[in-house]
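Q: Build me a model from this:
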Amino acid sequence: MENRALAKTKDEETIVGHTEELIKNYELLKRYYPDIKNLDWSLLKLACIYHDMGKLNTKFQNKLMSKLNYSLLKDELEDINEIPHGYLSPAFLDLENIQDKYDLDGLKILCQSIFYHHNREKSDNPDNIKKTIKEDLSKYINEFSYERIGKVTKLNTKYWKYVKRRLPNQEIEDDEEEEKRRSITNRKFIMTKGLLNKIDYAASSGVPIEYGNDELEERTYEFFNNMKSEPNKLQKFMKENRDNSVIAIASTGIGKTEGALLWIGNNKGFFTLPLRVSLNAIYDRLKDKIKFNNDKLGLLHSESATEYMKRSEGYIDKDHLDETKQLSKALTVCTLDQLLDFVFKCEGFELKLATLSYSKLVIDEIQMYSSDMLAYLLAALKEITNMGGKFAIVTATFPPVLKSFMEYLGIDYKEAEEPFLKENKNGQIFERHRMKVLDEKINIEHIKHNYKNKRILVIVNTVKEAQRLYDELLEENISNVNIFHSKYIKRDRSKIEKKILEAGEVINGIPKNSSQTIWITTQIVEASLDIDFDVLYTELSDLSGLFQRMGRVYRNRELDDTTNVYVYTGGNSAPSGITKSKKSIIDYDIYSASREAIEKFGDGEIKEIDKMNLINKYFTYERLGNSNFYRDVKEKINYINNLKCFEVQKSEVKLRDILTVTIIPKLVFEENFESINENIRLYSLDDSSYSERIKSRDYILSYTVAIPQYEYEFACSKGLIFDTLKIGKFEEIKVVSFPYDEKGLQKPKNEDANDIECLFV
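A: Sure thing, here's the model as predicted:
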C-alpha cells in the first residue's frame, strides 16, 4: 500500500508541497525584514524544512486517507495511540552533520522549535515515540524523497536529550556568563519557534506572511504637501528619534497621528488606541487621507469583520481578514488586547512576541487604560524592547507615577525635554479653556440659566446620573435635550453617535450647526468622538479624564473671555460612581489628589502647560505610592514577572478585568421578533456563506447591549431572564426584562439605592 505522504486533506497537499509553501514565506519574510535581531536564519530554515516530516507516520496518513476514501496503510502498532507529528519530526534531522554547525544551545533551539510547534504538552512516554520511529516511520524513508533533505537512510532517536528540559529556560544562573548565555538562548528560541509558527500558519492559510512597508513615510509627506503644511516640532522630534523608543507629551490637536507615522517610517508598525470607534476613525484616515495602500493596512479588534464589511458594500475579503489576524499587514491599527496576551506565556506565546520584536508599536491615549491593562502593557514593553522592538507613547498627559513603573522594570526610552504645545498661526500657544470649580454635586441650576443660544455638553461619571439629569431638564420644559451613553443597543448607539457628531461639528472655528442644544453624556465621549461644543459641565473623575473632557469644548477654537468649563467636585461627598470600594470608576486616592489639585488651582484660565504641570505635581509616586491603583499595577507586574512559561492556560487569560454579558432588552426583542429569528435561522444554515453569516450575526447583535456581570446576576436573581437565543452551536444571547426607551437601558429599582453595583457606569 502506498504512503502518499499527505500533509492536509485540502487539495491533497503533500508534506513536500506544504513545506515548499513554508519556504516561500520564509524567503518573503527574509526579503522584507532581513535584519531581525536574535535570529539565525539558517536555523529557522531547517526548522521549516523538517517541522512536518513526522506526518509520514501510519496513523496520521490513515487519518487523512480515510477522509479521502483511500485504502488505508497497515498499522502494525495498533496498541499505541497516535503520536503528535511534531514529536516525531526531529527524528529526520541529521544530528551528526548539524552538530558540526551549531552548538548545544542551537541544537536545543532547533529540536524544540520543531518538537513543540503545535503547542502540545511534552509527551511523558518517550518509549512509544522511539518505538514509532523505529518500527513505523522507518518503513517509509526509502520511498520518501525530498531534495531539501536529501536521501534519508536512518532516523535518529537521540534528539530526546535536546527536548527534555524545555525552553525558554527561566532558572536564573549565578554565574554572569552563564546567565548571559541563558538569556541569549531564550531570545533565539522565542524568535525561531515564533517565526516557525508564523510561517506555518501563513502557508496553511494561503496568505503571505508579511507585506513590506516601502511607502508610509512618502505618503505622510504627501499628506503634508496636500495640506500645504510642514512637520511641526513634535513631528520632527518623532522622525529624528525613530531609532529609539520614545515618550512624547503633546497637547490635543497637534498632529500626534502624523508624528507617530513619521516615527514608524517604512517599518512594520502597530498603532494602538483603547476605543474601537477611535481605531475605526484612524483606519479610515490612513486609508482615505494618508492614502496608505489598503492591501498593506489592517484593522484588528473584536469587530474587525463587521467594519471591513461596512467598507466593502457587504462583502468580506476573507484573505484580507486572515492576513490582519495573522499580523501580516505592514501597518495594523488595533486594540492592545489583540497583542498583549503573550505576557501570560501560554502555549504559542512566541509568535506575537517574535512579530513585535521587529515592529514599532505606537500607544496613544495611555491614560485611558485600567490598572490591569497598564500593568500588562508595561510588562509587555519590557519584553518587546528586550527582544529588539521599539515603542512610542504619544499622549496629552503622562503621569510621573507611570515613569516609576518603567524605571522599576528597567525600560529604556527617550523623552522630549519639553512637552509639545499646539501653536496658532502667529506661533503663540493655543489656549482654549477657562474653568470654574464648583464644590457641589452636579445639578441643572447653572445649565438651565445659561443654556440659551449655546451648544452645551454635560459629562457625568455614570449612566444613572446621566439619566437623572436628562429627566430633570425635561421636567423644566427645556427643548432639544439629548442623552448619550454606553447603555444603548448598537443600532441606536450608531444613530445617536451620528447625531452628536453633527451637533458638535466645527469648521475653521465656526460651528456648522449653531442651534441651541444640550447633550448629556458619560465618559464615552472623552476620547472617542471628534466634537467641539461651546460649554462643558462635568463631574470630576480624575485629572487625566477631566482634561480629556475639556478637549470636547473649544477643541479647535482659541479662548475668549467667557468661562467654558464648569467642574463639579462633589460637595460633601464624591461625584457619581466614585467610592472607596473596588467598584469605584476611578481609584479613590487618584480622585482625591485630582480634587485637591483642581480646588487649589481654582477658577480662571487653565493653560495647556498648567494641565501638564498639575499631572506632574499630583500624579507622582510620592503622592500615589500607597494608593490601591499603585498596589494593583505593581502586584500585576510582579505576577507577570513571576509567571513560569506555559503554567497558564489560554482559556484562563483575561486581559481586561471587566466581566460583561451581552443581552437584548425584552421590549427590543418583542418589537423585532420576526427579523431577529429569521437572521438566527439564516446564520445556522449549512449553505450560508461566510459573508452571509457575518451579516446575519451583525443584524442580531445590532439589537444587543453589554451589561456588567453583576447586573446580569441581579436579573437572574429577580427572574428577569425572558428568553435565551441560540446563535449557531456555540453562542447564546439572553433576553432580559430591563426597561428600555429613549434614555437607553435602565435597571429596576434595587432595595439598596446606595449600592454602587446598581449604578450603570
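Q: switch to C-alpha atoms for all contacts and neighbour counts from now on
A: Noted.
Q: what number of residues lie near Arg432?
A: Arg432 sits with 21 neighbouring residues when counted by other C-alpha atoms under 10 Å.
Q: What residues does it make contact with?
A: Contact analysis of Arg432 by C-alpha atoms under 8 Å, 6 or more residues apart in numbering lists Tyr554, Arg555, Arg557, Glu558, Leu559, Lys607.
Q: Restricted to helices, list the residues you listed.
A: Nothing among the contacts of Arg432 maps onto helices, per DSSP state H.
Q: Please, a PyMOL command that selects the buried ones among these?
A: Buried residues within these, by 16 or more other C-alpha atoms under 10 Å, are selected in PyMOL with:
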select buried, resi 554+555+557+559+607
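Q: closest to Lys256 among the contacts of Arg432?
A: Arg555 (14.8 Å; C-alpha to C-alpha).
Q: can you give me the strands for the stretch 551-700 of the chain?
A: Secondary structure of the stretch 551-700 of the chain, counting by DSSP state E, counting those that start in this stretch: strands at 565-568, 604-605, 660-665.
Q: out of everything not next to it in sequence, what's closest to Leu701?
A: Nearest non-adjacent residue to Leu701, counting by C-alpha to C-alpha, 6 or more residues apart in numbering: Lys490, 7.3 Å away.
Q: can you pull the contacts of Arg181?
A: With contacts defined as C-alpha under 8 Å, 6+ apart, Arg181 has no neighbours.
Q: if we can go back for a sec, and which of the contacts of Arg432 is nearest Arg285?
A: Among these, and counting by C-alpha to C-alpha, the member closest to Arg285 is Arg555, at 18.8 Å.
Q: how far away is that closest one from Ala202?
A: Distance of Arg555 to Ala202, computed by C-alpha to C-alpha, to the nearest Å: 44 Å.
Q: how about this one, so we can line them up?
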Amino acid sequence: MKTTCPILAKSALEGNLSLLEHTRHVVLAMALFAKRSGLNIDPEIARKGAVLHDLGKAHPHFQRKIYHQKSTSLRDNLEWDFIHRHEISSLAFLPCFPASEWDILTDLVIAHHKSIINDPGEKGILDLTRFRDTLDNHLKDWEEWYIHGLEIIRHFGYSVKDIPREEAKAALEYVVSHCDKKKNGVSLLRGLLKSADHFASAFTHNTQQQLGSLFEIPDLTYYHSEKRKSSIYPLSLLPSDNTRKHTFVVAPTGAGKTDFLLRRCSRRVFYLLPFQASINAMWERIKENVPNKDVRLLHATSRIVVKDNNDEQILQPLVGAAVKVLTPHQLAAVLFGIKGHESILLDLQETDIILDEIHTYSDFSMAMVLDLVKTLVRLNCNVHIGTATMPTTLYKKLSEILGGTDNIYEVKLPAPVLDTFDRHIIDKIAHEDQINGILAEAFAKGEKVLLVFNTIRKAQSTFKQLLDDFPDIPKMLIHSRFKRADRVELERKLKKEFNGDASGNGSPGIRPCLVVSTQVVEVSLDISFDRMITECAPLDSLIQRFGRINRIRNEQTLGKYKPIHVISPGNNPLPYKQEILKASFDQLPEHFGLLKENSLQEKLDTVYPDIDTKEIDIHLIYRNDRYIIKELTDNKKSILIDALKIEGATCILESDRDTYINADWETRQQFEIPIRYQTIMRYKKQYEQLEVGSYPFVIPQQVEAYNMYGLQLTEHDNFL
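A: Next up is the predicted model:
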C-alpha cells in the first residue's frame, strides 16, 4: 500500500470517504448523542472515543482491502492472510490518552462492530486472541502507518506522543485483559458509539444538517385542538393531563383512542402496533398531522413506503426520532440481546411508548410484550396502552407491571356511551357452502363485502373459485405473501379504491365489490365495509375484524347495524386452538342478533379465564432482576426467530432472480416476499437459495399466478 494514497474509511461504493472526514462526522454525532443519551459520561471522553474508534483503519490490511489491492505472489498472499479487525488496531492508540480513561474508551470502541466473544464469524477480540499472532498482526508495519492515526488525534486538538510497538502491544494486551474480566450486563457506552457511528456512516457529509432534527419532542398540538373534540368521539372530551405516569384506555374502535393516547405524550414517542398493514396507515396519519421532520416508520417495507425521500429511507433504523411507528418485534433485541440492543435501550430511555391493541399477541409474542413492558418501566418510560378488547387477567397482569392504580390513568367508557357503539348484527352460519348465497344477495344490494380467512392457503383457494363464480364483481386478495413493494400498493389500493360504506359518507369507492383477506386487515387499518363473512377466530381477533365493518361514525350512522356472518369452526382450527374457537363462537349472538359492546368484557373473560403465554425466560438476557448476558456481547438473531415464530426468511420469484442478483440492497427489498423460517425450511432442498442479499429462496411460480394469488407453496396451513 503506497503511503501517497489517501487513508480511506469508506470504499468507492460508499463515497471514497477519508478516515479524517468520517471521524469528523462521528465526532459531530457523538457530541449530540452523548448529551441526549442520559448517560453519566464526560462529554470530552465521549469525544475521544469518537476520535479513536476507527483509527485502526489506517492499518495496511484494511487499506489493501478497501483499495482492492491483490497479492502479487504466494508469499505476499500468505503474509496478509489473517483476520484483521480495525477496532482492535484502533485501541493501540490508547497511550495518547490518560490511563484512567482506558476502560471507558475500550468499552466505547472495541465492540462497536463485533461482539467481543462468540461472534458468529469468530471475529471478536476474544475469539481472535485464541490465535498466537493476533496482536502482532494487528500491529503489522506499525511504524509505517500509526503516524496517520497520530495526525487525526492531533487534528482534534489532543496532544500526541510517539508510541513504540511494544507500548502499543502492551495497550492491546490491557484491552484483552479488560474484556476478559467483563461481567454480565449491558454496556450503554457501546450503544452510544454504535449510534453515533451508524448515523455518521449513513449521512456522511450531511451529518451535521441531519443532526438538527434529532431528539425533538414532537409537536402534538393537532391532537389537543378544540376542532378534534366531538361527542361522536367520546375520548376526545376527556382530559389527558392526569399526573399519573402510565395510561390504560379500553374503548371501542372509533372512540378516539389514537388521539387520546397521543395527547397523553410529552416526550419522544414510540407508537407500537402489531401488524404491518396497521403500521403503514398509522405512520401516514401521524406524519400528516405532526410537523416535526423526523417522524419515522420502521419495518421491513419502510424503505419502499418512503421511497421518494432518500433521507427518510436512511433514517428509519437510526436513533433519535421525534415519533417512530413500529412493531414490538423491532424492539425485541433489548429482551434477547440481539445485535444493536444497547443502541435501542439508549433510544428508548425516558420516552413515551404507545402500545396499541396489545391483546392481539398470543403465546410467545404475548410473553415477549409483557417482558417488553417490564423493560420499558426499568427505562423510566411512560407506557400508554390502548385496546378495544382485553381479558381481565391480562389487564391485571399489565396493571401489576405498571405499578397499579397509583401509577395508571385508567379510562373506560360508561355503559350508556358504549351502547352508542353497537353496530354489528351477527349471523352464525354452519358451513362455508353458504358464502356464495350471501355474496349474491349482498352484491344485488350494491354492498362492499370483506371475506376473511385464517390461513393464506384458504384465502387463495377461495379467491380463485370466486373469480369464476362472480366474474363481473371487482375483487382483490390481500395477505402477507406478496412482494414488499406489491404489499404496500395493495394496502393503498384497498384504502383508496375499495374503501367506503353504503352510508354515502367518506369515499364511496367501487360498489359492489369483494375483498378477500387474512388477519392483516384486523388492526388499525382504516377501512369501512358494509358486510363481512369470516371464519371463526378467537373472540378478541373477531372483535378487531368486526371493526372494519360499519366503521365510519357520524350522526347518520349511529344506531344503524351491519351484518357479519361467522362460519362455525370446523375440524381444522389452525392456526388457532379448537377450544378457543369453540368458546368464542359460543359467545356470539345468532340469527342476526345485536352484538352489544358493553357485553364484550364478560364474553372475553369467559373465553380467556387465564393468559395464554409461553415461557421465554430461557431466551431473556434480563431475569430475576439481573442481566445474564456478558457485557459487549450479542446473542444470535436466530434466538428471536425461534422464540417468536416470526417471519425470518424471504423468497423471490424465479423471474426476478437475475435482477435481484445484480440489484443494490434497496432494490432487492422490493422483490422479497417475507415468510416464516420454519415454513420454508421444509422445502430448503427443493428450492435454490441465493447467497446474496437476504439469502432468498427462489420459487418457480409463474408471474401471472403470483399477480393473482401472491406466493403459493405446497405446505401446511399458515396464517397471515
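Q: about what we covered before: residues near the residue nearest to Leu701 of structure 1, how many?
A: Each residue near Lys490 of structure 1 was counted by other C-alpha under 10 Å, and the total is 18.
Q: Just send the contacts of Arg432 of structure 1 back as CSV, with distance to Lys24 of structure 1 too.
A: Converted to CSV, the contacts of Arg432 of structure 1 look like this (distance: C-alpha to C-alpha, whole Å):
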residue, distance to Lys24 of structure 1
Tyr554, 54
Arg555, 50
Arg557, 54
Glu558, 56
Leu559, 59
Lys607, 56
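Q: so which of the contacts of Arg432 of structure 1 comes closest to Ser691 of structure 1?
A: Proximity of the contacts of Arg432 of structure 1 to Ser691 of structure 1 (C-alpha to C-alpha) peaks at Arg555, which lies at 39.4 Å.
Q: Which residue is the nearest non-sequential neighbour of that closest one?
A: Leaving aside its sequence neighbours, Arg555 of structure 1 sits nearest to Asp532 (C-alpha to C-alpha, 6+ apart; 5.3 Å).
Q: Tell me the residue in structure 2 aligned with the one you found.
A: The equivalent of Asp532 of structure 1 in structure 2 is Ser528 (alignment by TM-score structural alignment).
Q: residues contacting its match?
A: Ser528 of structure 2 touches Asn499, Gly500, Asp501, Arg548, Ile549, Asn550, Arg551, Ile552, counting by C-alpha under 8 Å, 6+ apart.
Q: The same query, at a cut-off of 10 Å, please.
A: Ser528 of structure 2 makes contact with 448-450, 495, 498-502, 506-508, 546-553 under the criterion C-alpha atoms under 10 Å, 6 or more residues apart in numbering.
Q: And for Lys188 of structure 1?
A: Each residue near Lys188 of structure 1 by C-alpha under 10 Å, 6+ apart is listed here: 37-40, 43-44, 105-106, 109-110, 168, 182, 194, 354, 387.
Q: Out of those residues, which is nearest to Asp587 of structure 1?
A: Distance to Asp587 of structure 1, by C-alpha to C-alpha, is smallest for Met387 among the contacts of Lys188 of structure 1, at 33.5 Å.
Q: give me every residue that touches the closest one.
A: For Met387 of structure 1, the contact set (C-alpha under 10 Å, 6+ apart) comprises 36-38, 184, 187-188, 190-191, 353-358, 381.
Q: Now list the buried members of these.
A: Among the contacts of Met387 of structure 1, those buried by neighbour count (16+ other C-alpha under 10 Å) are 36, 38, 187-188, 190-191, 353-358, 381.
Q: State which helix of structure 2 is the longest.
A: helix 19-36.
Q: Not counting residues beside it along the chain, what's closest to the aligned partner of Ala537 of structure 2 in structure 1?
A: Under the alignment (TM-score structural alignment), Ala537 of structure 2 pairs with Ser541 in structure 1. Nearest residue to Ser541 of structure 1, sequence neighbours excluded (C-alpha to C-alpha, 6+ apart): Tyr591, at 6.0 Å.
Q: In three-state terms, label Ile393 of structure 1 for me.
A: Using DSSP: H, G, I helix; E, B strand; the rest coil, the structure places Ile393 of structure 1 in strand.
Q: How many neighbouring residues does it have?
A: By the criterion of other C-alpha under 10 Å, Ile393 of structure 1 has 21 neighbours.
Q: before we move on, the earlier item: which one of the buried ones among the contacts of Met387 of structure 1 is nearest Asp471 of structure 1?
A: Leu381 (46.0 Å).
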